[in-house]
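>>> whatever this is, show me its structure:
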Amino acid sequence: MMFDFSSVIEILPDLNKSFFQTLYMVGVSLAAAIVVGLPIGIVLFVTDRGLFLENVAVKNILGFVVNMIRSIPFIILMVLLFPLTKMITGTTIGPTAASVSLSVAAIPFFARLVEQALREIDKGVIEAAVSIGATPWMIIKDVLLPEAKPGIIQGINITAISLVAYSAMAGIIGGGGIGDLAIRFGYNRYDDTIMFTTVVILICLVQLIQYGGDFIAKKVDKR
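Model (predicted):
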């Protein structure tokens, strides 16, 4: 493998642009995952058997939809969502267009992580809240979310890292970001230096996200 760092210097403006495109895609889709996926995860948990909002029909239907979307490989999901992406953004290429499919992929992924975090709560705490007459909203707001906060933050962390990988795949069909740069300037031009540089950048980004998420989760964990 031959390394020519002059090629990296030549594409520094493109590299800088691609990096911020990746941050943009991850940021937009992560925000969508939190805003939409968090309520879905809560509903999946509280409608389960034996809980205060038990509803088998809602649980099964919502669970089926979540599992169905999660089972579709991301690259295929992007293609399937082209009509929706075109309708929302007016185009099927670029970071904004890629953010649509990234959001759709991230929402059910994060919802399951939220559900899992809620399942780790001691059932006795929930039963105690129910016994004193707390409303479902009060239980969710004052018991479930505070108790599951560290797990939810870790879920955000895991989702963000997964979105970095997904955003790189979006480059295959012109989604922009680091992945698109790696394909256009690295793979298509057989430039090992650029390929290596993009991989290092993605690794560093993932490490920063992991470290930041772990730090915050430890800070909020009062157990």
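>>> going forward, measure contacts between C-alpha atoms and count neighbours the same way
Fine.
>>> relative to G212, how far out is K86?
Between K86 and G212 the distance is 35 Å, computed by C-alpha to C-alpha, to the nearest Å.
>>> which one's the longest helix in the chain?
Looking across the chain with DSSP state H, the single longest helix is helix 192-220.
>>> one more, please, to line up against the first structure:
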Amino acid sequence: MIHMLNTTDISKLSEAVFETFNLLFVSAIISIPIGLVIGITLALYEKKIFTKNRYLIYILSSLVSIIRSIPFVLLMVIIIPFSFNIFGTSIGFIPSIIALSIIGIATVSRLVEQAVIDINPQIYDLTRSLAATKFQLFKDFIFVEARSSLILAFTSSLVSLLAYSSVVYIIGGGGLGYTAIQIGYYSPVGNSLMWASTIIMIFIVQVIQILGNIFSNYLNKKKRGH
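A predicted model of the protein is given here:
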């Protein structure tokens, strides 16, 4: 399909790829660290490692569940007034990043929570017997035991963010979704552009998934080697 594109289409496609990577990078930078902290906190509370702030944990868990229950298109619409009141804009990059980051945090939180919960329960008993601090618990036990699962969780989160980024064109976010649908599908001469955008999205997803699997398998073998 690429050879059927003219110079203008290739320029639009290149710009869309840049916009997509920009959306993915910024939203991942925001959502992965925050989601990691929330996910670990929820998991350790469930494992009764954290026993304080019960109401705060309940609120966090409920918010994560509610956000994941809202269709992403509706979430973007809900974000518009907030973005306008705080940042003075209701369309474009900023509201798109806000929406992607919110759904990203919720997604990462749940995947990280599950990865940490799945750790061998004896690890938690060991940390209690050694009177390990919360930092030592994470650094010396959780990180070592769950790191391969965490990489897979981050990989799945990135794939999800990429999928969500394909619809932020609705609020002016641009990206490959815009070239595939607005310029490609709705244009009588945009069929090639639509297919090219779709193929690029598939390629990006496969690269993310393959790299995530390779890194996860490497860490898993390294853990077993020790």
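>>> give me the TM-score for these two chains.
TM-score for the superposed pair, counting by TM-score structural alignment, normalised by the length of structure 1: 0.91. Supporting figures: 220 aligned residues with a C-alpha RMSD of 1.8 Å.
>>> give me the mean distance between the longest helix of structure 1 and structure 2.
Mean deviation of helix 192-220 of structure 1 from its aligned counterpart in structure 2 after superposition (mean C-alpha distance after the TM-score superposition for structure 1): 0.8 Å.
>>> equivalent analysis for stretch 59-70 of structure 1, please.
With mean C-alpha distance after the TM-score superposition for structure 1, stretch 59-70 of structure 1 departs from structure 2 by a mean of 1.2 Å once superposed.
>>> other residues contacting that stretch?
Outside stretch 59-70 of structure 1, the residues that touch it by C-alpha atoms under 8 Å, 6 or more residues apart in numbering are 43-44, 47-48, 104-105, 108-109.
>>> which residue is nearest the centroid of structure 1?
The residue lying closest to the centre of structure 1 (C-alpha atoms, centre = their mean) is T159, at 3.4 Å.
>>> my guess is it meets F110, correct?
Yes - under the criterion of C-alpha atoms under 8 Å, T159 of structure 1 lies in contact with F110, with a separation of 6.2 Å.
>>> what does V114 of structure 1 align to in structure 2?
Structural alignment (TM-score structural alignment) places V114 of structure 1 against V112 in structure 2.
>>> roughly how far does its match sit from L63 of structure 2?
Relative to L63 of structure 2, V112 of structure 2 is positioned 16 Å away (C-alpha to C-alpha).
>>> neighbour-wise, which of the two wins?
Comparing V112 of structure 2 with L63 by other C-alpha atoms under 10 Å, the one with more neighbours is V112, at 29 against 13.
>>> which SS class is the residue nearest to L113 of structure 1 when sequence neighbours are not counted?
If the residues on either side of it in the chain are set aside, L113 of structure 1 comes closest to G155, at 5.5 Å by C-alpha to C-alpha, 6 or more residues apart in numbering. For G155 of structure 1, the secondary-structure state derived from DSSP: H, G, I helix; E, B strand; the rest coil is helix.
>>> what does the one 4 residues further on give?
Classification of T159 of structure 1 by three-state DSSP places it in helix.
>>> now G213 of structure 1: closest residue in space, sequence neighbours ignored.
Of all residues beyond its chain neighbours, the one nearest G213 of structure 1 is N157 (5.3 Å), with distances taken as C-alpha to C-alpha, 6+ apart.
>>> ok, the one you found - contacts?
N157 of structure 1 makes contact with 209-210, 213-214 under the criterion C-alpha under 8 Å, 6+ apart.
>>> most surrounded residue in those?
Of the contacts of N157 of structure 1, G213 is surrounded by the most neighbours, 20 neighbours in total, counting by other C-alpha under 10 Å.
>>> mind listing what it touches?
153-154, 156-157.
>>> hmm, back to that, distance check, the match of V114 of structure 1 against I208 of structure 2.
Separation of V112 of structure 2 from I208 of structure 2 (C-alpha to C-alpha): 18 Å.
>>> ok, now L24 of structure 2?
Using C-alpha to C-alpha, we find L24 of structure 2 at a distance of 12 Å from I208 of structure 2.
>>> which one in structure 2 is aligned with S167 of structure 1?
Matched to structure 2 by TM-score structural alignment, S167 of structure 1 sits across from S165.
>>> that match and L100 touch, don't they?
Yes - S165 of structure 2 is within contact range of L100, at 7.1 Å (criterion: C-alpha under 8 Å).
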